[in-house]
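S.K.: sequence unknown, structure follows:
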């Protein structure tokens, strides 16, 4: 199928959806200065978001975010932990050295009364010194859970789960259109050749707390992809097997949703973008030099 024909088919399928919403890019390495005490969102399973900046940590790690920032690595009180240095406002070399703080993880947070994948907290940052602009990590030297309190009745994890269900239901309802777009992508990429797969679905959830408006911001991105791949750049197809060194042609369809939830727990109406198709070629990795 020629590219022009593929684009026309994609356009006809997309026209059946409502006009795409405006979705600003997710933050990349955005770490604004924080005051000594502030409201922050503690978020678990952060790697899909931190990897947007090329960073990753433990699977059960927690980060903090507010006002559409990138996710910051977070330290909390941990008996027996050593000294850790954190950047604070006050100049390029301004730091504070804190003892007895370790990486925020499921076990350490449970001891502080924090449970759930996302929790709103009021926190003292770096002993009240705050966090410097650009600092990727900080310590919560004091924290208080706000979820379910009279001032913040919202229960963040429950609110996110309810919105996630709406997003997933919407994605499933688009199955026929997605299949057509994937088939169009296959024909445009490899013509009459078959897909080797595996067809995969990847999802990303980005959360942040808008301190000015006092509301949770939620973004979901889901991508379903397929392709005709080769192992190690050779001629043997993957045939459904996962390979860390695969190359070849990939085609995909993306759907994105955004919504907000106010501090009382009331969600806004979800806003969806259109189904967005894409194609790309994955070049083979250079071969390692042989013996001389």
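M.R.: On my side now, so go ahead. This one's a predicted model, so the numbers in the text were calculated from it and none came from an experiment. Numbering: from 1, shown residues only.

S.K.: going by C-alpha atoms from here, please, whenever you check contacts or count neighbours.
M.R.: OK.

S.K.: what is the helix or strand encompassing residue 206 packed up against?
M.R.: Assigned by DSSP states H and E, residue 206 belongs to strand 200-210. Judged by 3 or more CA pairs under 8 Å, 6 or more residues apart in numbering; DSSP states H and E, strand 200-210 is in contact with strand 37-44, helix 47-50, strand 62-65, strand 215-231.

S.K.: deepest-packed of the ones you listed, please.
M.R.: strand 62-65 (a mean of 26; mean count of other CA atoms under 10 Å).

S.K.: now the strands: where do they sit in the stretch 151-292 of the chain?
M.R.: 200-210, 215-231, 246-262, 271-272, 276-282 (DSSP state E, counting those that start in this stretch).

S.K.: report the buried residues of the strand holding residue 206.
M.R.: Across strand 200-210, burial judged by 16 or more other CA atoms under 10 Å covers 205, 206, 207, 208, 209, 210.

S.K.: before we move on, back to that, mind putting the strands of the stretch 151-292 of the chain into TSV with distance to residue 121?
M.R.: What follows is the strands of the stretch 151-292 of the chain, written out as TSV (distance: least, CA to CA, whole Å):
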stretch	distance to residue 121
strand 200-210	10
strand 215-231	12
strand 246-262	15
strand 271-272	27
strand 276-282	36
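
S.K.: let's bring in a second one:
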């Protein structure tokens, strides 16, 4: 075990910590810069697609349908029902990506092979649609592009800091902050190096791509509970996805959903739970 992990377990066992707060990243403390990714793809591709093909340039549904066509590396594994913040289930290949079973560059390579075959079969409405799908995938799964288009959310980091410094009447720490998020390992590692200061209020960081498990899989929560010797009754998961909250509840973990960036409500709920 790493020294920090040992220290984390000692804190849990030795001090009267009120809560162990398990923080998601996306939509809580960090958020993707969709405009930045669109700039990398090329705004003109979206404009042409909308004006010439008369199609909605928000291509998430179309993109997910295309990704469903790509065969999984872990074809025999159970389907992991991870989803987006909007509640859309992720294509299986993206679950593999977030759990570290396949890398972004490998998905890009597979996608290009599929695009050639699907183009031959007349899958795309037009050449513009094919180009938009190809460029979107190349940007979306490129580790550097993704890492450079995620930003810390000040309100989330400020609340994390408040929880980190909260004290019991005897002066001991009130909370332990553990990050647990679905994130592919390559882009996360780049992002972490670029934004180390934003992670300083976390006692421990668990990323799905590093452990081979993905939320909302029950095994992923049990991994965190087991690794840090946690009692689920002492834990609070903060997430922005209902499916992840349901997974945590199956393990006996309390949950708080952050809705519409309402940090005032989140802070009030943490106060009611005794974390502040």
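M.R.: Cool, the structure landed. Keep in mind the model is a prediction, meaning the values are calculated, not measured.

S.K.: next, the TM-score between them, please.
M.R.: After superposition, the two chains reach a TM-score of 0.26 (TM-score structural alignment, normalised by the length of structure 2), with 123 aligned residues with a CA RMSD of 6.5 Å.

S.K.: ok, back up a step: which of the helices and strands packed on strand 200-210 of structure 1 sits closest to residue 201 of structure 1?
M.R.: Residue 201 of structure 1 sits nearest to strand 215-231 of all these, at 4.3 Å, using CA to CA.

S.K.: which helices and strands sit right next to the closest one?
M.R.: helix 156-173, helix 175-190, strand 200-210, strand 246-262.

S.K.: hey, what's the angle from the longest one to strand 37-44? Just curious.
M.R.: Between helix 156-173 of structure 1 and strand 37-44, the angle comes out at 50 degrees (axes from the mean of the first three to the mean of the last three CA atoms, to 10 degrees).

S.K.: so which bits of helix 156-173 of structure 1 are buried?
M.R.: Per 16+ other CA under 10 Å, helix 156-173 of structure 1 contains these buried residues: 156, 157, 159, 160, 163, 164, 167, 168, 171.

S.K.: all helices of the stretch 101-250 of structure 2, in order?
M.R.: All helices of the stretch 101-250 of structure 2, identified by DSSP state H, counting those that start in this stretch, fall at 104-120, 127-140, 143-147, 154-165, 185-194, 208-211, 218-227, 242-249.

S.K.: who touches the second one?
M.R.: Applying CA atoms under 8 Å, 6 or more residues apart in numbering, the external contacts of helix 127-140 of structure 2 come out as 37-38, 40-41, 45-46, 48-49, 53, 63, 108, 111-112, 115, 119, 124, 145-146.

S.K.: just the buried ones among these, please.
M.R.: 37-38, 40-41, 45-46, 48-49, 63, 108, 111-112, 115, 124, 145-146.

S.K.: quick check, nearest of those to residue 242 of structure 2?
M.R.: For those, the nearest to residue 242 of structure 2 is residue 63 (22.6 Å; CA to CA).

S.K.: quick one: the helix or strand encompassing the closest one to helix 104-120, angle?
M.R.: In the assignment (DSSP H and E), residue 63 of structure 2 maps to helix 60-67. If you take the same axes, to 10 degrees, helix 60-67 of structure 2 sits at 90 degrees to helix 104-120.

S.K.: and the angle for helix 60-67 of structure 2 with helix 127-140?
M.R.: 80 degrees.

S.K.: now do the buried residues in helix 60-67 of structure 2.
M.R.: 63, 64, 66, 67.

S.K.: and the furthest pair within those?
M.R.: Distances among these were taken as CA to CA; the most separated pair is 63 and 67, at 6.2 Å.

S.K.: one step back: closest to residue 48 of structure 1 out of the strands of the stretch 151-292 of structure 1?
M.R.: Among these, the nearest to residue 48 of structure 1 by CA to CA is strand 200-210 (6.2 Å).

S.K.: most residues in a single strand of structure 2, which one?
M.R.: Looking across structure 2 with DSSP state E, the single longest strand is strand 175-181.

S.K.: check which helices and strands it is in contact with.
M.R.: Packed against strand 175-181 of structure 2 by the contact rule (3+ CA pairs under 8 Å, 6+ apart) you find strand 19-23, helix 154-165, strand 204-207.

S.K.: now the angle between helix 218-227 and it, please.
M.R.: 150 degrees.

S.K.: could you report the neighbour count for residue 122 of structure 1?
M.R.: 16 (other CA atoms under 10 Å).

S.K.: do the one 3 residues further on as well
M.R.: A count of neighbours around residue 125 of structure 1, defined by other CA under 10 Å, yields 24.

S.K.: quick revisit: widest-spaced pair of the buried residues of helix 156-173 of structure 1?
M.R.: 156 and 171 (22.5 Å).

S.K.: distance of the nearest residue to residue 254 of structure 1 once chain neighbours are set aside relative to residue 182 of structure 1?
M.R.: Leaving out its chain neighbours, the residue that sits closest to residue 254 of structure 1 by CA to CA, 6 or more residues apart in numbering is residue 223, at 4.4 Å. In this view, residue 223 of structure 1 and residue 182 of structure 1 are 11 Å apart by CA to CA, to the nearest Å.

S.K.: what touches both of those two?
M.R.: By CA under 8 Å, 6+ apart, the residues touching both residue 223 of structure 1 and residue 182 are 252, 253.

S.K.: run a quick neighbour tally on residue 4 of structure 1.
M.R.: Residues near residue 4 of structure 1, counting by other CA under 10 Å: 10.

S.K.: go on, the one 4 residues further on?
M.R.: Here the neighbour count serves as a burial measure; for residue 8 of structure 1 (other CA under 10 Å) it reads 11.

S.K.: I'd assumed it was in a strand, is it?
M.R.: No: read with DSSP: H, G, I helix; E, B strand; the rest coil, residue 8 of structure 1 is helix and lies in no strand.

S.K.: how close does it sit to residue 95 of structure 1?
M.R.: In terms of CA to CA, residue 8 of structure 1 sits 57 Å off from residue 95 of structure 1.

S.K.: please apply the same query to residue 178 of structure 1.
M.R.: When residue 178 of structure 1 is compared with residue 95 of structure 1 (using CA to CA), they lie 51 Å apart.

S.K.: I'd guessed the residue nearest to residue 254 of structure 1 sits against residue 253; true?
M.R.: Yes: between residue 223 of structure 1 and residue 253 there is a contact under CA atoms under 8 Å: 5.6 Å.

S.K.: circling back: residue 87 of structure 1: which of the strands of the stretch 151-292 of structure 1 is closest?
M.R.: Comparing the strands of the stretch 151-292 of structure 1 by CA to CA, strand 200-210 comes nearest, at 21.9 Å.

S.K.: good, wrapping up.
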